[in-house]
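[1] Everything below, folded, please.
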Amino acid sequence: MVNKRFFKNLDFTLVGVTGAILVFSLVMIGSASTDYGWWMRLGLDIDKLQEANIVQRLLWMKKEYVIKQFFSIILGIAAAAATVYIPYDDWRRYTKHLYIVNLLMLGAVLVLGHTEMGAQRWIDIGPFGFQPSEFAKLIIIVTLADFLARREGQLRTIKEIVPCFIFVGVPLLLILIQPDLGTSLVFVAILFGMLFTASSKPLMITGLFGAGLAGVVGLVWSHLKFGTWIPLHEYQLNRLIIFLDPWSDIQGAGYHVIQSQIAIGSSGFWGKGLLLGTQSFLEFLPIRHTDFIFSVLAEETGFLGATLFLLLFGVFLYRGVRIANESKDMFGTLMAVGIVSMITFQILVNVGMAVAIMPVTGLPLPLFSYGGSSMITNMIAIGVLLNIHMRRQKNIF
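    Predicted coordinates for the structure are as follows:
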C-alpha cells in the first residue's frame, strides 16, 4: 500500500511544470513533422490550413511522431514512478556495478551499434533502438555523486581532483569515439557542476574550467591557423564554428542555422499560428522535430510563446536547485546538481544554436525534442529529483 505521506511530500510544482512541457512537446512535434507534401497527397492545400481554426489544424496534424513520442512519455512516467519508489540511499550499494554496466553498454555501441547521420550511437533490439549515451548521462550522475560524496572535504587540490576527471573521462572517451561530441560536452558540464558543489574550493574549479575552455579555443585556433591536429572530424569542427558566420557556407554547414534564424526572425510577437510556420511546413528547416524544435516553437508561437516556454523551464530548474539545497545528504545534493547541470547545459546549447549564438552540436531540447531514449532518460532524472525531495527529511516514512 502506498503511504499517504508519499503523495503529501511530492513536488507538485515540478510535476505540473513537467506535464505542461510534455503536452507542449506533443503538439509541437506534430506540427514539426507535418509537411506540405503530405497535405498535397491528402488533396488539401495550404489555403485551407490557414483558414482552419486551431482545433481543426490539430485534428489534421500528421500524428506518426506524436504517437511514438506519447508512448515514450508513458514509458518514461513508469520508469520515473519506479525511480521514486526506491529510496535513493539504497542506490549507493550498486554504483560500482552501474559504472561497469555503463562502460559495457558504451563499448557495445562500438561493436554492435549501427550508424546513423554519420555516428555510431544506436543499438537495435528487435524493432526498437536505443541510444546508450543518453542513459550514460544519468548513470554518470548517480555514480559520480557517490564517488564525490565519499570524498567530501578532500577535494582541495588538483591532485585530489584528478581521479574525478579520470572517473568521468573513461566513459566520455567511449562516447567521443562514436563520435558524439554533444553528449561528451554534457559530461563535461555535469562534471564541473558537481565538482563546483562538492569541492571546498569552488574558485579553483572555476579556474580549471576557464583554463580548459581557453585551451580548447586555443587548440581550435591553432588548427585553423597552422593545421595543428585536433581530436575532431572536420565536419564536427565546421559545426562548432559555423555559428560565427553561417553565411560563409549557405548551402552547407551554415544552412541549418540560417533557416533557423529565418524561422525565428519572421515569427513576430504572436507567431504565425500552430501548423502555419512556413519554414517548418514547407521543409526549409531541417531536422525540425529534434535539433531545431525550438525554431518551430518560436516561429509558430512567436516571442510570447517562446518566452512562456522558457519560463516553464526556468521554474523547472529553480525547483531542481531548491531540491539540491534541501537534500538531507551530500549524495542527494550532488545528484540533483548533476541533473540540473545536465538539463541547463542542453537547454542553453539547443536554444543557443537555434538563435545562432552557440555551436550546432546536435543536442536535443530536454523533454521536448523527439526521441525515446532522451525522453525516458529525462523522465527518470525527474524521478530522481522527486525521490530526493520526498526524502529530504530523515525518517519521513
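[2] Every contact and neighbour count from this point should use C-alpha atoms.
    OK.
[3] Give the buried residues for stretch 25-34.
    Ser25, Leu26, Val27, Met28, Ile29, Gly30, Ser31, Ala32, Ser33, Thr34 (16 or more other C-alpha atoms under 10 Å).
[4] which one among the residues you listed gets closest to Trp221?
    Nearest to Trp221 among the buried residues of stretch 25-34, counting by C-alpha to C-alpha, is Ala32 at 36.6 Å.
[5] and Asp124, which of the three is it?
    strand (DSSP: H, G, I helix; E, B strand; the rest coil).
[6] Which residue is the nearest non-sequential neighbour of it?
    Phe130 (6.6 Å; C-alpha to C-alpha, 6 or more residues apart in numbering).
[7] Roughly how far does the one you found sit from Asn350?
    21 Å (C-alpha to C-alpha, to the nearest Å).
[8] who's more crowded, the two?
    Shown here are Phe130 and Asn350; by other C-alpha atoms under 10 Å, Asn350 has more neighbours (29 against 17).
[9] Correct me if wrong: that one contacts Leu363.
    Yes. The criterion here is C-alpha atoms under 8 Å, and Asn350 meets it with Leu363 at 6.0 Å.
[10] any shared contact partners between those two?
    Common contact partners of Asn350 and Leu363 (C-alpha atoms under 8 Å, 6 or more residues apart in numbering): Asp291.
[11] another one to check against the first:
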Amino acid sequence: MTVTSLSLGAPPAVGLGEKIWRVNWGLILVLTAIAGVGVLALYSAAGGRFEPWAAKHAIRYGASLVLLLMVAFVHPKVWLSLAWPLYVFSLLLLIAVDVAGKIGMGAQRWLVIGPLQVQPSEIAKVAVILVLARYYHGLTREQAGKFLYTLAPLVVIMAPVALVMVQPDLGTALMVMLGGAALLFVAGVRLWMFLAAAIGAVGCLPIAWTFMHEYQRKRVLTFLDPDRDPLGAGYHITQSKIAIGSGGLFGKGFLKGTQSALNFLPEKQTDFIFTTFVEEWGMVGACVLLALFTLVLVWGFSIALRSQHHFGRLIALGVTAMMFLYVFINTAMVMGLLPVVGVPLPLVSNGGTAMVSVMFACGLMIGVNVYRDAQLPLAR
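    Below is the predicted model:
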C-alpha cells in the first residue's frame, strides 16, 4: 500500500478556489475605505482639487492593491527564503541614502530613481519583520527566552535604526525599534530583558540629548512646554490643536476647514492629515476612521491566532504591531500627546513608498491566512 502525504499528517494541497476563498476580502474592503478617507482628505487639503495629491493617492492605492494580492498568493516558504536578501537589500538602500540621497526639509531620506522618489526606511520596517519572523521560527520557546539568542535580533533591529538616525529620521527609527521590540515580545523574549533595556535607555538619555539635532531638541522641549515658543518650534502643534478643537463633534463640513484652507496647518497632506480630516469631520469622523484601523488590528490578531506555523504567526503579529504604531504615534503626535517626529498615517497621508510598504505588509499578513496550514522548514 502506497503511503500518501495525507496519511503522514501533511495538509492537503490548497486549490486556487480555496486560496481565493481564504483571502480576507473584508480586510481589503476596510483598507480600501481607509484609502478612500485619504483621497477625501487630500482632495480637501488641496482646496477641492484632485491635484497634486488626491489623484496620485488613488492611483497608488490601485497599484498597491494589485501588489497586495500578488504577495498574498505567494507561499510563505518563498518569503522565508527571501527574508535575509530583502533585509540586506534594505540596508544597502539606507546606506545609499546616506551617501547620495535627496535632501528635503532638512533631512536626507529619499533616493531618486528615474521618475520615482523612494524612501528606503519604509522598506526596512517590513524587512525587519520578515527577518525576525524567520529567525524565531527556527527557535524553540526555551531558546527564544535566553539572552544569548537575543543578541542577533538586537543587531538586526539596531543596524537600520542607526542608519535611519543618520538621515536624520527620529520617527522612523522609533518605529523600527518599537516594532522590533514588539515582535521580540510575542516571540517569547523574557520580560526582564525589556525592563533592563528600558532602564538602560533612560540612563542613556543625557548622552542621546547631546547627539540630537537642534530642531529635535526643540521638539522635545516644545512637547514638555507647548507655550514656550508658540510662533516657532511650537507652531505646528499649536495650529494642529486649534484645528482639532475647532472641528467639535461633527466638524465644520467637507471643504470648510479653515486652518487647512488658509495654510495655517503645516504639512497638512502628510504628517498632519489626521488634523485636516478631523477639522472637517469632527470627533465622529475621527472615531469612524479609528474604528476602521481597529478592524485592521483585530483581523491581524485573528490571522495570527489561526496560523499553524510560527513564521506566519510572527509575520501577522509584526504587521499588526507596525500598523498600531503608525496610527498611535501619528494621532498622538498631532494631538500633542507625543513630540512631533514625522510619522505618516497609513493609507491616508500622502506618500508613495509608505503606501506600498504598508500594502506589501498587509499582503504578507493576508498570505498567512491563505497558507495558514502550510508546513515550513525550520531555518535561521
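[12] what residues does stretch 327-347 of structure 2 touch?
    31, 34-35, 38, 61, 169-172, 219-220, 222-223, 237, 240-241, 244, 270-275, 293, 323, 326, 354-355, 358.
[13] Could you pull up the contacting residues of the alignment partner in structure 2 of Gly129 of structure 1?
    Under the alignment (TM-score structural alignment), Gly129 of structure 1 maps onto Gln117 of structure 2. Going by C-alpha under 8 Å, 6+ apart, Gln117 of structure 2 touches Trp110, Leu111.
[14] Now do the SS call for Gln117 of structure 2.
    Applying three-state DSSP: Gln117 of structure 2 is strand.
[15] ditto for Gly383 of structure 1
    Gly383 of structure 1 - assigned by three-state DSSP - is helix.
[16] who touches it in this structure?
    Ala79, Ala80, Ala81, Ala82, Thr83, Val84.
[17] Try it again at 7 Å.
    By C-alpha atoms under 7 Å, 6 or more residues apart in numbering, the contact set of Gly383 of structure 1 is Ala80, Ala81, Thr83, Val84.
[18] Quickly note the distance from the second one to Leu176 of structure 1.
    Ala81 of structure 1 sits 32 Å away from Leu176 of structure 1, taking C-alpha to C-alpha as the criterion.
[19] Over to Glu326 of structure 1?
    The value you get for Glu326 of structure 1 to Leu176 of structure 1, if C-alpha to C-alpha is used, is 35 Å.
[20] got it, and Ile382 of structure 1?
    Ile382 of structure 1 is 26 Å from Leu176 of structure 1, by C-alpha to C-alpha.
[21] Looking at the two, which one has more neighbours?
    Ile382 (27 against 16).
[22] What does that one correspond to in structure 2?
    Match for Ile382 of structure 1 (TM-score structural alignment): Cys362.
[23] Kindly report the same for Trp247 of structure 1.
    Using TM-score structural alignment, Trp247 of structure 1 pairs with Asp227 in structure 2.
[24] Please apply the same query to Leu365 of structure 1.
    That one, Leu365 of structure 1, aligns with Leu345 by TM-score structural alignment.
[25] Go through the contacts of stretch 327-347 of structure 2 and flag which are in strands.
    Of those, none are assigned to strands by DSSP state E.
[26] Only the buried members of those residues: can you turn that into a PyMOL selection?
    To isolate the buried ones among those in PyMOL, judged by 16+ other C-alpha under 10 Å, type:
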select buried, resi 31+34+35+38+61+169+170+171+172+219+220+222+223+237+240+241+244+270+271+272+273+274+275+293+323+326+354+355+358
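[27] tell me the secondary structure for Ser349 of structure 2?
    Ser349 of structure 2 ends up coil, using three-state DSSP.
[28] ok, it to Ala152 of structure 2 distance?
    The separation that Ser349 of structure 2 has from Ala152 of structure 2, given C-alpha to C-alpha, amounts to 34 Å.
[29] Counting neighbours, go ahead and name the busier of the two.
    More crowded of Ser349 of structure 2 and Ala152, by other C-alpha under 10 Å: Ser349, with 27 against 12.
[30] ok now do the closest residue to the more buried one other than its chain neighbours, which residues does it touch?
    In space, and not counting its chain neighbours, Ser349 of structure 2 is closest to Thr270: 4.6 Å by C-alpha to C-alpha, 6+ apart. Taking C-alpha under 7 Å, 6+ apart as the criterion, Thr270 of structure 2 is in contact with Pro344, Ser349, Asn350.
[31] Looking at structure 1, which of those hold up?
    Counting by both residues aligned by TM-score structural alignment, their matches' C-alpha atoms under 7 Å, the contacts of Thr270 of structure 2 that remain in contact in structure 1 are Pro344, Ser349, Asn350.
[32] The last one against Asp271, yeah?
    Just to be clear, that refers to Asn350 of structure 2. No. Assessed by C-alpha atoms under 7 Å, Asn350 of structure 2 is found out of contact with Asp271, at 8.7 Å.
[33] need the longest helix for structure 1.
    In structure 1, with assignment by DSSP state H, the single longest helix is helix 293-326.
[34] Give me the distance from that helix to the chain's centre.
    Remark: helix 293-326 of structure 1 is offset 13 Å from the chain centroid, using C-alpha atoms, centre = their mean, to the nearest Å.
[35] Next: stretch 29-43 of structure 1.
    With C-alpha atoms, centre = their mean, you get 27 Å for stretch 29-43 of structure 1.
[36] The kept ones among the contacts of Thr270 of structure 2 into TSV, with extra columns for distance to Gly179 of structure 2?
    Output for the kept ones among the contacts of Thr270 of structure 2, formatted as TSV (distance: C-alpha to C-alpha, whole Å):
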residue	distance to Gly179 of structure 2
Pro344	15
Ser349	20
Asn350	22
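[37] doesn't Trp53 make contact with Leu42 of structure 2?
    Yes. Judged on C-alpha under 7 Å, Leu42 of structure 2 makes contact with Trp53 at a distance of 5.9 Å.
[38] distance of the equivalent of Gln239 of structure 2 over in structure 1 from Ser280 of structure 1?
    Residue pairing (TM-score structural alignment): Gln239 of structure 2 is matched to Gln259 of structure 1. Distance of Gln259 of structure 1 to Ser280 of structure 1, given as C-alpha to C-alpha: 9 Å.
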